[in-house]
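Peer 1: What follows is a predicted protein model with its sequence.
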Amino acid sequence: MSLSQARSAAPAVSPSVEAFLNDPQHVGALTTIRPDGTLHTAPVRFTWDGAAGLVRVMTVASSRKARNLLATPGSRVTMCQVAGFAWVTLEGTGRVVEEPARVAQGAKRYAKRYWSAPPNPPGRVVVEIEVDKILSLNV
């Protein structure tokens, strides 16, 4: 069963959280779980698709974050975006997607948010996080 089949609806966010998550000046911190159970956190640019409740991160399959998710399919991940004393944390289930159409969709959304195309190295994939919990403060 795919992740989207298991979830009934994307979590709702306020207009202020939506705007915060789409601000092109912000980056996030993505936390995944290594195979040994320790945490790996990396700064990343990401996109938020509120209608689908989906975070997308462009990367390569050989990156630590992708390898962590490939080693433990369906593991929990978090994406946290902070600006001063305001923050939003998105929690959900992550997966690495190699499907060309979905990678292209991730790249298109990235270019729209950050006003430039993402890098296109060999082995490019998109990490998708199906968000089921949202925490925020001062947003």
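Peer 2: Yes, it's here.
Peer 1: use CA for all of it now, contacts and neighbours both
Peer 2: Fine.
Peer 1: how would you label the most centrally placed residue in the chain: helix, strand or coil?
Peer 2: When C-alpha atoms, centre = their mean is applied to the chain, the residue found nearest the centroid is residue 55 (3.4 Å). Of the three states, residue 55 takes strand according to DSSP: H, G, I helix; E, B strand; the rest coil.
Peer 1: What of residue 58?
Peer 2: The three-state label given to residue 58 by three-state DSSP is strand.
Peer 1: Apart from its neighbours in sequence, what residue is nearest it?
Peer 2: residue 126 (4.6 Å; C-alpha to C-alpha, 6 or more residues apart in numbering).
Peer 1: Now that neighbour: which helix or strand?
Peer 2: Take DSSP states H and E as the rule and residue 126 turns out to sit in strand 124-137.
Peer 1: And that strand, what's buried?
Peer 2: Using 16 or more other C-alpha atoms under 10 Å as the burial criterion, the residues of strand 124-137 that qualify are 124-132, 134.
Peer 1: show me the contacts for the residue nearest to residue 58.
Peer 2: With contact set as C-alpha atoms under 8 Å, 6 or more residues apart in numbering, residue 126 has these partners: 56-60, 96-98, 102-103, 106.
Peer 1: do that again at 10 Å, thanks
Peer 2: By C-alpha atoms under 10 Å, 6 or more residues apart in numbering, the contact set of residue 126 is 46, 55-61, 66, 95-100, 102-107.
Peer 1: Put this next to the first one:
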Amino acid sequence: MSHDVLNPTPEYLAFWRERHVCTLTTPRPDGTPHLVPVGVTYDPEAGLARVISNKHSKKIRNVLAAQAQAQAQAQAQAQAEAEAQTQAGPQRGARVAVCQMEGRRWATLEGRAVIRTDEASVAEAVRRYAERYGRTPSPNPDRVVMEITLDRAMGRA
């Protein structure tokens, strides 16, 4: 069942506010999926999901590699289109998905992920994580946040 990313049903939103371990799927450089358990927060007002992680983790490296590849492709496309005076903006970030389930209930969020390293973004992600999971993560100077701009929500809550 499809849901509105910015205006989910009360049941769908409540399910995302319960404490659940989620899965995150990121693309490896060879295109195969990399699937790991994570904590996720969902912010429908902003149309975002957030995952906090160590900047050296494989999931973060996957997203950074996909971002670099997308930027290179966008630059090549922009050069090719310059003659025709039509430069479409590149789609930023790696395509990723997060999912959680409990019994017959499940919810998936999909979108494009970018990595944020600024203190304000990381602090906001940590605050939201602590709110959802009931504990504040230990301090980590290498912490970053994967910010997913959502374009699809589905599930049965």
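Peer 2: Good, I have the coordinates. Computed from a prediction, not measured in an experiment: that's the story for all the values here.
Peer 1: So the counterpart of the residue nearest to the centre of structure 1 in structure 2 versus residue 2 of structure 2, what's the distance?
Peer 2: Following TM-score structural alignment, the counterpart assigned to residue 55 of structure 1 within structure 2 is residue 49. Computed as C-alpha to C-alpha, to the nearest Å, the residue 49 of structure 2 to residue 2 of structure 2 distance reads 17 Å.
Peer 1: same check, this time on residue 8 of structure 2
Peer 2: Plainly put, residue 8 of structure 2 is 10 Å away from residue 2 of structure 2 if you go by C-alpha to C-alpha.
Peer 1: Give me the nearest residue to the match of residue 55 of structure 1, chain neighbours excluded.
Peer 2: residue 42 (4.4 Å).
Peer 1: Isn't the one you found up against residue 13?
Peer 2: Yes: using C-alpha atoms under 10 Å, residue 42 of structure 2 and residue 13 qualify as a contacting pair, with a distance of 8.3 Å.
Peer 1: so what's in contact with the two at the same time?
Peer 2: With C-alpha under 10 Å, 6+ apart as the test, residue 42 of structure 2 and residue 13 both reach residue 5.
Peer 1: So the two - more neighbours on which side?
Peer 2: Residue environment comparison for residue 42 of structure 2 versus residue 13 gives the larger neighbour count to residue 42, 21 against 17, counting by other C-alpha atoms under 10 Å.
Peer 1: all helices for structure 1, in order.
Peer 2: Taking DSSP state H as the test, the helices found in structure 1 are 3-6, 15-21, 64-71, 100-114.
Peer 1: of all those, which lies closest to residue 34 of structure 1?
Peer 2: helix 64-71 (5.1 Å; C-alpha to C-alpha).
Peer 1: tell me the angle of the closest one relative to strand 54-60?
Peer 2: On the basis of axes from the mean of the first three to the mean of the last three C-alpha atoms, to 10 degrees, helix 64-71 of structure 1 is oriented at 110 degrees to strand 54-60.
Peer 1: Does anything pack onto helix 64-71 of structure 1? Which helices or strands?
Peer 2: On a contact count with 3 or more C-alpha pairs under 10 Å, 6 or more residues apart in numbering; DSSP states H and E, helix 64-71 of structure 1 meets strand 28-33, strand 39-44, strand 54-60, strand 76-83, strand 86-97, strand 124-137.
Peer 1: quick one on the thing from earlier: which one of the buried residues of strand 124-137 of structure 1 sits closest to residue 71 of structure 1?
Peer 2: Sorting the buried residues of strand 124-137 of structure 1 by distance to residue 71 of structure 1 puts residue 127 at the head of the list, at 13.5 Å, by C-alpha to C-alpha.
Peer 1: Enumerate every residue touching that closest one.
Peer 2: Taking C-alpha under 10 Å, 6+ apart, we find residue 127 of structure 1 in contact with 46, 54-61, 65-66, 69, 94-98, 102-103, 106.
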